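> Generate coordinates for the sequence data below:
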Amino acid sequence: MTTVYTILGMHKSGTTLLSQMLDASGIGMIEGVDSRSYDQGNHFERLSTNGLNKRLLGCGEANSLRVITPYAAGPDHADRIAEARALASEIAAPGGDWGFKDPRSCLTHAFWAEALPDLRVICVYRSAASVRRHYTARKHLSVSRGARALRAWYLYNHGMLAAYDSTAPARRILLNYETLLTDDAELRRLQAFVGRPLQDSRRPALNRRSSAIGLRERIERAALRGFAGLDITALESRLAAALAAERG
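Okay, here's the model as predicted:
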């Protein structure tokens, strides 16, 4: 029986690494073969499922930090479900396990769970501070970009955790990107989940972003908590608790 996986996580949180590892190990994550590296623009994303995600969210090619509203079923919901199932049948036709990776799936997971009831989820998160630093590394960018990155981090990871909580334990796994890069036990846990050895594509040096929280970020976190009710620190604690519980 074919097994279908989806990788859920905020942008810049290790989703590409996981998709690359699965694809190289016999779980088809993209259409065809793409020999480009990550630095050359290969994000190991399946174009067909990503295209459907964009249509579901009506976001076109909008910047990822601005795509933050979860999918809401409309009058065409049944048609979209049928489209997703037909797409899945087409992908599965040649045989073999397969999956798809798109950070936007954190906002559309309820749709995919309805379309594909046996879907297995691989959830991964990275510290908010590290993700924020990625988006603010270029000094010419607007000072508001840090707050937008934190807002997106919260909404994507909130959606990811909701997907995790709503999935049966046998069909879900939660990983922390920073830990996965250096801890072989986490790689073994992932291998046990997918039931096969995985090509180890980890490069610890890629974790270049510090998780230390500076003064500006503290101000941004306080503003998001006070004005939008988005408590970054509380969500990080919930993620850490879920991870600890899963590890036992």
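> Going by C-alpha atoms from here, please, whenever you check contacts or count neighbours.
Will do.
> Run through the neighbouring helices and strands of the longest helix along the chain.
In the chain, taking DSSP state H as the definition, the longest helix is helix 145-165. Packing partners of helix 145-165 (3 or more Cα pairs under 8 Å, 6 or more residues apart in numbering; DSSP states H and E): helix 105-115, strand 120-125, helix 128-136, strand 172-176, helix 215-228, helix 232-247.
> if we go to 7 Å?
With contacts defined as 3 or more Cα pairs under 7 Å, 6 or more residues apart in numbering; DSSP states H and E, helix 145-165 has these neighbours: helix 105-115, helix 128-136.
> just how off-centre is the longest one within its chain?
Pointing back at helix 105-115 there. Helix 105-115 sits 12 Å away from the centroid of its parent chain (Cα atoms, centre = their mean, to the nearest Å).
> For burial, what's the neighbour tally of residue 137?
Using other Cα atoms under 10 Å, residue 137 has 11 other residues around it.
> nope, residue 183 is what I was after
Residue 183: 11 surrounding residues under other Cα under 10 Å.
> ditto for residue 173
Neighbourhood size, residue 173 [other Cα under 10 Å]: 22.
> Next, the contact list for the residue lying closest to it once chain neighbours are set aside, please.
Nearest non-adjacent residue to residue 173, counting by Cα to Cα, 6 or more residues apart in numbering: residue 122, 5.2 Å away. When contacts are counted by Cα atoms under 7 Å, 6 or more residues apart in numbering, residue 122 touches 6-8, 172-174.
> Who wins on neighbours among those residues?
Highest count within these by other Cα under 10 Å belongs to residue 8, 31 neighbours.
> this one as well, want them side by side:
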Amino acid sequence: MNQAVRTMPEAGQAADAGPARLVAILGMHRSGTSCLTGSLQGAGLFLGECHTWNPYNRKGNRENQAFVDLHDTILQDNGGSWDSPPAHPVWGPEHQASARSLLAEHAGAGILGFKDPRALLLFEGWKTIFPHIEMVGIFRHPEAVARSLHHRSEMPRQKALALWYHYNRALLFQYRQHRFPVLCFDRDPEIFQQEATELAKWLRLPDQPKASDFYEESLKQFSEVHTAGLPWRVRWLYWQLQRVSRRGLSGC
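Below is the predicted model:
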């Protein structure tokens, strides 16, 4: 069972129709999104109520269940799910109203963040709800993701790689539209921690040095370095994302 903890925005912030800033952490399942989100939370990103433990991630996936439930509902209403994405999901008026109500629950937050891989499938709707939404992204070697998904839910490799491609193609599409930081979870620990701290500074979070405190290498399973044997389009997309990540913050 997941455990959840609520962190509160700074005292004295005025209430409004929603948070002053909204940050989405975007990435495929099992790709380091939890680690990045936890790092940014440690640096002062307000997440609301989020999961801090589950059987496959001892530090929790850092997801706010209300956002996950909203995304699941939209996917289901479009005839799909996280592992069977609909081709062109549509937000209905009721979905938009639910999203606005969810943001209103965090009125007064200076900067609210949320992480849910499903958001990549539905992100055009979020841009309609909150046009100035900010984005950060992360990706991971496709074989490492496939092995992790097989370990967690016995997902066949072919399906896992197809999902990796679907989600990360959406990540690259959003990047090309908006130019935001994209980190690679395959980096050496010291480099990843440094990049997380730089990202916290870029986001103007209040406790930037603490971004490096969350990462624990012992929690990271499945590392891959070779792309041999991958479908060509998966190799190509991984190479494109590596190019993006090497640009760092200077490419934003």
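> TM-score of the superposition?
Laid over one another, the chains give 0.78 as their TM-score (TM-score structural alignment, normalised by the length of the first structure), with 225 aligned residues with a Cα RMSD of 2.9 Å.
> circling back: may I see the contacts of residue 122 of the first structure organised as TSV, with distance to residue 74 of the first structure added?
Output for the contacts of residue 122 of the first structure, formatted as TSV (distance: Cα to Cα, whole Å):
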residue	distance to residue 74 of the first structure
6	23
7	25
8	23
172	28
173	30
174	30
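> List the members of these that persist in the second structure.
Compared against the second structure with both residues aligned by TM-score structural alignment, their matches' Cα atoms under 7 Å, the contacts of residue 122 of the first structure retain 6-8, 172-174.
> Closest one of those to residue 191 of the first structure?
Using Cα to Cα, residue 173 comes nearest to residue 191 of the first structure of those, at 10.8 Å.
> Now check the second structure for the residue matching the closest one.
Correspondence of residue 173 of the first structure to the second structure, assessed by TM-score structural alignment: residue 181.
> how about its match, what does it touch?
Residues near residue 181 of the second structure by Cα under 7 Å, 6+ apart: 136-137, 248-249, 252.
> who wins for most neighbours among those residues?
Top of the contacts of residue 181 of the second structure by neighbour count (other Cα under 10 Å): residue 137, with 24 neighbours.
> Now do the same for that one: its match in the first structure.
Under TM-score structural alignment, residue 137 of the second structure pairs with residue 123 in the first structure.
> re earlier: of all the helices and strands packed on helix 145-165 of the first structure, which lies closest to residue 161 of the first structure?
Here helix 105-115 is closest among those (Cα to Cα), at 8.6 Å.
> which residues sit against that closest one?
So helix 105-115 of the first structure is contacted by 8-9, 53, 69-71, 81, 84-85, 119, 156, 159-160, 163 (Cα under 7 Å, 6+ apart).
> same thing but at 8 Å, please
Under the criterion Cα atoms under 8 Å, 6 or more residues apart in numbering, residues 8-10, 53, 56-57, 68-71, 81-82, 84-85, 119, 156-157, 159-160, 163 lie in contact with helix 105-115 of the first structure.
> helix/strand/coil for the counterpart of residue 42 of the first structure in the second structure?
Using TM-score structural alignment as the criterion, residue 42 of the first structure maps onto residue 60 of the second structure. The three-state label for residue 60 of the second structure, taken from DSSP: H, G, I helix; E, B strand; the rest coil, comes out as coil.
> I figured residue 60 of the second structure hits residue 52, correct?
Yes - under the criterion of Cα atoms under 8 Å, residue 60 of the second structure makes contact with residue 52 at 3.8 Å.
> Helices of the stretch 1-150 of the second structure, start to end?
33-42, 65-77, 93-104, 123-129, 142-153 (DSSP state H, counting those that start in this stretch).
> looking at those, which is buried most?
Of all the helices of the stretch 1-150 of the second structure, helix 33-42 carries the top mean neighbour count, a mean of 26, counting by mean count of other Cα atoms under 10 Å.
> the inter-axis angle of that one versus strand 134-139?
Counting by axes from the mean of the first three to the mean of the last three Cα atoms, to 10 degrees, helix 33-42 of the second structure points 140 degrees away from the direction of strand 134-139.
> residue range for helix 33-42 of the second structure in the first structure?
Aligned using TM-score structural alignment, helix 33-42 of the second structure spans residues 15-24 in the first structure.
> Now that stretch on the second structure. Mean distance?
Here the mean offset of stretch 15-24 of the first structure against the second structure after fitting is 1.8 Å, by mean Cα distance after the TM-score superposition for the first structure.
> What does residue 204 of the first structure correspond to in the second structure?
For residue 204 of the first structure, the aligned position in the second structure is residue 217, judged by TM-score structural alignment.
> Residue 247 of the second structure -> the first structure?
Residue 247 of the second structure maps onto residue 245 in the first structure, by TM-score structural alignment.
> For stretch 222-242 of the first structure, buried residues please.
222, 224-225, 230-232, 235-236, 239-240, 242 (16 or more other Cα atoms under 10 Å).
> can you give me the end-to-end distance of it?
Distance between the two ends of stretch 222-242 of the first structure: 24 Å, counting by Cα to Cα, to the nearest Å.
> Provide the contact partners of that stretch at residue level.
Residues outside stretch 222-242 of the first structure that contact it (Cα under 8 Å, 6+ apart): 127-128, 147, 150-151, 154, 158, 161, 174, 221.
> For residue 185 of the first structure, state which of those residues is nearest.
Checking the contacts of stretch 222-242 of the first structure against residue 185 of the first structure by Cα to Cα gives residue 174 as the nearest, at 13.3 Å.
> I'd guessed the closest one sits against residue 126; true?
No - in this structure, residue 174 of the first structure is not within contact of residue 126 by Cα under 8 Å, at 11.3 Å.
> re the thing from before, buried ones in the longest helix of the first structure?
Buried residues in helix 145-165 of the first structure, counted by 16+ other Cα under 10 Å: 146-161, 163-164.
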